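**Q** sequence and computational prediction follow.
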Amino acid sequence: MGLDPEPAAATRPTGAAIPRPVVYLPLDALAGPVCPRFGGVDESHARLLAESIDALPPIVVQARTYRIIDGMHRLRAVVLAGQFEIAAVLSDEDDDQAYLSAVAANISHGLPLSLADRRAAAARVVARYPEWSDRRVAKAVGLSGKTVGALRRTAAGTEAAVRIGSDGRVRPIDSARGREVARELLSRRPEASLREVASAAGISPATVRDVRDRMNRGDLADDVRPVPDNVRAIKPRTPDEVDCGRLLRNLSHDPSLRYTEVGRTLLRRLLNQPATVTVVEELPPHCLPIVARLTREYASRWADFAEQAERRARVEAA
């Protein structure tokens, strides 16, 4: 028995995802499950499925290994029904992706994974992705964030320095060191903006604000330590350097700009400018040439705009 793809549908709604072709696989070609259950296949559930075998969706199989990502009970139902092949769709996912897909599939439909299965899945995901936040792991395996946190604390392995949440944002696990750096930087340059200090210390602007408020109250006056050598220092502002934050705040409170369409458009464009160039370090290298070309072009346009503004200011002042 070969792989016989089903004919593709004649039409499909515009914008709908293109379905993967369904193939029929011989049962003896299939390997074990990507995500095994501690209790194995539930025979009573498989027998129930066998009674309605014609209505079952195809199973999902990893194309490279023929391991089953989703559908072990449907496979058992086909065996109980005396058939020798099963409808399937093939997935090109690697082992880690296939495992996450298998867990997701088995907590969203069919016979749910047991608590023991989900805890085992959480332990595996934490070991493979130590930088994932507890909530992100919990969402992937169907547990609570507190349960994942408890499992993480009892697991042996390398602890990541940051956590990456479901939103993709990177957050430090322990902000104590960043707070120490922020206190020292604020003691050197009290006038520095929250974002400047936050960028240098690797913490959020809100955390910097809390550190500054505590320093003003004297709560942490005796707890300032030297800044480690590998921490980026904040350059002192020269007398001629523009304080963009202060100037933007002044402009945004000017009624002649706030209450005209041209003024509001200008304010939006000024406020949306990059706050710092330090993000260059975080960009993928292959994007840098294009980013450089675009920013140079935009800088040239702003420079032309600045010259026109200065000329008109001189005319108005004459």
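**A** Structure's in. What do you need?
**Q** alpha carbons only for contacts and neighbour counts from here, please
**A** Fine.
**Q** helices of the stretch 51-200 of the chain, start to end?
**A** 72-80, 95-108, 115-128, 134-141, 145-154, 176-188, 194-201 (DSSP state H, counting those that start in this stretch).
**Q** also the stretch 201-318 of the chain?
**A** 205-217, 244-252, 255-258, 261-271, 288-317.
**Q** from the chain's centroid, how far away is stretch 119-128?
**A** Stretch 119-128 sits 18 Å away from the centroid of its parent chain (C-alpha atoms, centre = their mean, to the nearest Å).
**Q** contacting residues around that stretch?
**A** When contacts are defined by C-alpha atoms under 8 Å, 6 or more residues apart in numbering, stretch 119-128 is touched by residues 103, 132, 137-138, 141, 143, 148, 151-152, 155, 157.
**Q** and stretch 113-122, how far out from the chain middle?
**A** Put simply, stretch 113-122 sits 23 Å off its chain's centre (C-alpha atoms, centre = their mean).
**Q** next, the buried residues of that stretch.
**A** 113, 117-122 (16 or more other C-alpha atoms under 10 Å).
**Q** nearest to F84, of the residues you listed?
**A** In terms of C-alpha to C-alpha, no member of the buried residues of stretch 113-122 lies closer to F84 than L113, at 26.8 Å.
**Q** how close does the closest one sit to G165?
**A** 24 Å (C-alpha to C-alpha, to the nearest Å).
**Q** one step back: distance to A87 for the helices of the stretch 51-200 of the chain - can I get that in TSV?
**A** Below are the helices of the stretch 51-200 of the chain laid out as TSV (distance: least, C-alpha to C-alpha, whole Å):
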stretch	distance to A87
helix 72-80	9
helix 95-108	17
helix 115-128	26
helix 134-141	27
helix 145-154	36
helix 176-188	55
helix 194-201	54
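**Q** nearest to T295, out of the ones you listed?
**A** In terms of C-alpha to C-alpha, the element of the helices of the stretch 51-200 of the chain nearest to T295 is helix 194-201, at 21.1 Å.
**Q** show me what that closest one is packed against.
**A** helix 176-188, helix 205-217 (3 or more C-alpha pairs under 8 Å, 6 or more residues apart in numbering; DSSP states H and E).
**Q** now mean neighbour count too, for these, in JSON lines please.
**A** JSON lines is the format used below for the helices and strands packed on helix 194-201 (neighbours: other C-alpha atoms under 10 Å):
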{"stretch": "helix 176-188", "mean neighbour count": "20"}
{"stretch": "helix 205-217", "mean neighbour count": "16"}
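**Q** alright, now check it against this:
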Amino acid sequence: MSGQPERGHDGGAGRSADLFAVRSGEVEQAEVESLRDGLSPRLTGVSPAHVQRLAGLTDDLPPIVVHRSSRRVIDGSHRLAAVRARGERTVPVVYFDGSDADAFVAAVRLNAAHGMPLPAQDRAAAARRILATHPHWSDRWIASVCRVAPRTVAALRRGSTDDDGRLNARLGRDGRSHPISAAAGRRLAAEIMRRHPDVSLREVARRTGISVGTAFDVRRKLAAGDAADAHPAPTAAPVGPARPGTEPASAVRERLAVLARDPSLRYTDQGRALLRLASATLAFAPRAELIAEAVPGHCRGSLHAVAVACAGSWRAFAEHLADQERTAHAG
């Protein structure tokens, strides 16, 4: 069993569907006395009450996941304590082969996904430790492992004393290297689109390391004849009318706050409904990837269709507003 990030059938690394892939190895029997604690991300250790409850169960407990080289428990500290309390001499285990750093990542993923929930301070501490051992991993990937928000990881990274400033790219959950700055990726994407106008956005994203959304933005600007703006330099937030997809989240929230105070929206049923929908969407957006990681496998197809339909409705709404704005200015 490898310590490398697992890849699911969908090609993505670190997907929630693979959280238990570490358990797919052969189950063996291990001497209880040979096993050690030390890899659990739980800062307070085991809960005596939970150990007592497990020790009183008559059903067989799931195998414990053990780091083969160090004999330390990756997942199952409470189960091991319960087996010790029963006085048993052997316990079923699945071995993990990998580095100490990757073993801790596996411990965090498994403990954060099932059993007793990890408290927020434990998840933050785990993120800090993974940042130190895997600085090349993206904020979103580490966030998905530890079940924290990507902005939490970004804040921990900024406050870290480790010097990872020489890294100009980070490894994403899809297993690909992504540039920290998308400027170079945008330039390359624009060049590819000029040479191959029919190339898919997904292929552009794969070849340049940028997201599909960024590739779409580059194509939109090229189609509008704004070649220089296909890879823009950082600028201040625009004061005038919004350009679709270009405003930072903070500026969008400010616009929504202004709209929420507008009497023509605030004091009409249709206006209030629109404001509620917009507010819910903005609140959902930063958490979308974490929420997606937690979606059960059998629900993904249907939710994908629902999400695409919702996104299409918002896009059609935005395009209709833009058409009305152009008509008003033309008049």
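**A** Done, it's in. No experiment lies behind these values; they were computed from the predicted model shown.
**Q** would you pull the TM-score for this pair?
**A** Superposed pair, TM-score by TM-score structural alignment, normalised by the length of structure 1: 0.52. Supporting alignment: 202 aligned residues with a C-alpha RMSD of 4.0 Å.
**Q** quick revisit: which among the helices of the stretch 51-200 of structure 1 is found nearest to R217 of structure 1?
**A** Shortest distance between R217 of structure 1 and those, using C-alpha to C-alpha, is found for helix 176-188: 12.9 Å.
**Q** between the helices and strands packed on helix 194-201 of structure 1, which gets nearest to R301 of structure 1?
**A** With C-alpha to C-alpha, the closest approach to R301 of structure 1 among those belongs to helix 205-217: 30.9 Å.
**Q** quick one: contacts of that closest one?
**A** Helix 205-217 of structure 1 is contacted from outside by 179, 182-183, 186, 194-195, 197-198, 220-221, using C-alpha under 8 Å, 6+ apart.
**Q** next one: A260 of structure 2 from L321 of structure 2, what distance?
**A** Distance of A260 of structure 2 to L321 of structure 2, computed by C-alpha to C-alpha: 18 Å.
**Q** same drill for these two, tell me which one is more crowded.
**A** A260 (19 against 12; other C-alpha atoms under 10 Å).
**Q** quick check: closest non-adjacent residue to the more buried one.
**A** R266 (6.0 Å; C-alpha to C-alpha, 6 or more residues apart in numbering).
**Q** the one you found maps to what in structure 1?
**A** Taking TM-score structural alignment for the superposition, R266 of structure 2 sits opposite a gap in structure 1.
**Q** now check structure 2 for the residue matching A120 of structure 1.
**A** Match for A120 of structure 1 (TM-score structural alignment): A125.
**Q** next, the contact list for the residue nearest to S204 of structure 1 when sequence neighbours are not counted, please.
**A** Distances taken as C-alpha to C-alpha, 6+ apart place A198 nearest to S204 of structure 1, at 5.4 Å, with adjacent residues excluded. Contacts for A198 of structure 1 (C-alpha under 8 Å, 6+ apart) come out as 182, 204-205, 207-208.
**Q** which of the contacts of helix 205-217 of structure 1 sit farthest apart?
**A** R195 and A221 (21.7 Å).
**Q** out of the two, which sits in the more crowded spot?
**A** Using other C-alpha under 10 Å as the criterion, R195 of structure 1 and A221 rank with R195 on top: 17 against 12.
**Q** now the nearest residue to the more buried one once chain neighbours are set aside: how far from A138 of structure 1?
**A** Nearest residue to R195 of structure 1, sequence neighbours excluded (C-alpha to C-alpha, 6+ apart): P205, at 5.5 Å. As judged by C-alpha to C-alpha, P205 of structure 1 and A138 of structure 1 stand 28 Å apart.
**Q** with T265 of structure 1 instead?
**A** Distance from T265 of structure 1 to A138 of structure 1, by C-alpha to C-alpha: 43 Å.
**Q** repeat for P36 of structure 1
**A** Noted for P36 of structure 1: a distance of 19 Å to A138 of structure 1, by C-alpha to C-alpha.
**Q** looking at these two, which is more packed in?
**A** Comparing P36 of structure 1 with A138 by other C-alpha under 10 Å, the one with more neighbours is A138, at 23 against 18.
**Q** so for the residue mapped onto the more buried one from structure 2, what's the nearest residue that isn't a sequence neighbour?
**A** In structure 2, A138 of structure 1 lines up with A143, judged by TM-score structural alignment. Closest residue in space to A143 of structure 2, ignoring its immediate chain neighbours: P150 at 5.1 Å, by C-alpha to C-alpha, 6+ apart.
**Q** strands of structure 2, start to end?
**A** Taking DSSP state E as the criterion, structure 2 carries its strands at 28-31, 64-67, 72-75, 90-96, 169-171, 177-179.
**Q** any chance of these in a markdown table, plus distance to T327 of structure 2 and mean neighbour count?
**A** Shown next, in a markdown table, are the strands of structure 2 (distance: least, C-alpha to C-alpha, whole Å; neighbours: other C-alpha atoms under 10 Å):
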| stretch | distance to T327 of structure 2 | mean neighbour count |
| --- | --- | --- |
| strand 28-31 | 72 | 14 |
| strand 64-67 | 64 | 25 |
| strand 72-75 | 62 | 26 |
| strand 90-96 | 64 | 21 |
| strand 169-171 | 44 | 19 |
| strand 177-179 | 40 | 20 |
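**Q** if we can go back for a sec, give me the neighbour count for the residue nearest to A260 of structure 2.
**A** Count around R266 of structure 2 with other C-alpha under 10 Å applied: 16.
**Q** hang on, the earlier thing: and the contacts of A198 of structure 1 as JSON lines, adding distance to L27 of structure 1?
**A** Output for the contacts of A198 of structure 1, formatted as JSON lines (distance: C-alpha to C-alpha, whole Å):
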{"residue": "A182", "distance to L27 of structure 1": "62"}
{"residue": "S204", "distance to L27 of structure 1": "55"}
{"residue": "P205", "distance to L27 of structure 1": "58"}
{"residue": "T207", "distance to L27 of structure 1": "58"}
{"residue": "V208", "distance to L27 of structure 1": "61"}
